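Peer 1: No letters, just coordinates:
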């Protein structure tokens, strides 16, 4: 190690400053080249990572759509099965009316719950629905 350090040290009077400047310039060029290579590698890595995330996001979205479709059909099967099961007890029209009314009541319950949450959210956020501060 000592030999390397003494080799780089300029000796007074024999142009050692020029040698040290050239070495520093070469080191800076190498550092810039390595930084460029590192930046290119990082860019390539991030690009491939983004491509992977995009492909996976598309697959995830398709799987979620398929799951939603299957859940919809399962719910429809439940509704039709309930109408068929209640048919002998209430008659076909009564069963249809009962299932429809229960589903409408469930939808109204969800809508009123959502409305209450919107009002509470806007009140907390500082905006009122009516605009009059109440």
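Peer 2: Perfect, I can see it now. The model shown is predicted, which means the values in this text are computed figures rather than measured ones.
Peer 1: When you work out contacts or count neighbours from here on, use the C-alpha atoms and nothing else.
Peer 2: OK.
Peer 1: ok, longest helix in this protein?
Peer 2: Looking across the chain with DSSP state H, the single longest helix is helix 16-125.
Peer 1: Just want the most central residue of the chain.
Peer 2: Most central in the chain under Cα atoms, centre = their mean is residue 57, positioned 8.7 Å from the mean C-alpha point.
Peer 1: and the comparison structure, right after this:
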């Protein structure tokens, strides 16, 4: 409250625009609400909070779902580009080896290298799959 408003507050008639201080004329504090009112207010506030939290989580799920679709789409395109790059690498390797060992020799070398790489990766995957399977096996001891 500003100082120039003090005169207006002092001259205001009783009961109008005067804040209730919760005190009677003798200086004793009077309770403004009962315990039941406080509990009802608390329940209502809890309900309001729960509704707000539910709405927040709904909007959060919608946001995550939308972003997840974008992530999946971008990953699919990235994997497609990686595949095309690897195909170009294989074709380039064939062209590079063809003058030195001939067309059939280049194809044999590239196919052999790819099969060797696939075999190594397959063995690594099998070992990891066994580790996962062992983690879920029950102890028979």
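Peer 2: Arrived safely. Being a predicted model, the structure only gives us computed values, none of them experimental.
Peer 1: And residue 112 of structure 2, what's its match in structure 1?
Peer 2: Aligned by TM-score structural alignment, residue 112 of structure 2 pairs with residue 101 of structure 1.
Peer 1: ok, that match - contacts?
Peer 2: Residues near residue 101 of structure 1 by Cα atoms under 8 Å, 6 or more residues apart in numbering: none.
Peer 1: Could you find the counterpart of residue 58 of structure 1 in structure 2?
Peer 2: Alignment note (TM-score structural alignment): residue 58 of structure 1 maps to residue 69 of structure 2.
Peer 1: okay, now that match: neighbour count?
Peer 2: By other Cα atoms under 10 Å, the residues close to residue 69 of structure 2 number 11.
Peer 1: and the gap between it and residue 56 of structure 2?
Peer 2: Going from residue 69 of structure 2 to residue 56 of structure 2 by Cα to Cα, to the nearest Å gives 20 Å.
Peer 1: same check, this time on residue 36 of structure 2
Peer 2: Note on residue 36 of structure 2: its distance to residue 56 of structure 2, by Cα to Cα, is 30 Å.
Peer 1: ditto for residue 137 of structure 2
Peer 2: Here the distance between residue 137 of structure 2 and residue 56 of structure 2 works out to 41 Å (Cα to Cα).
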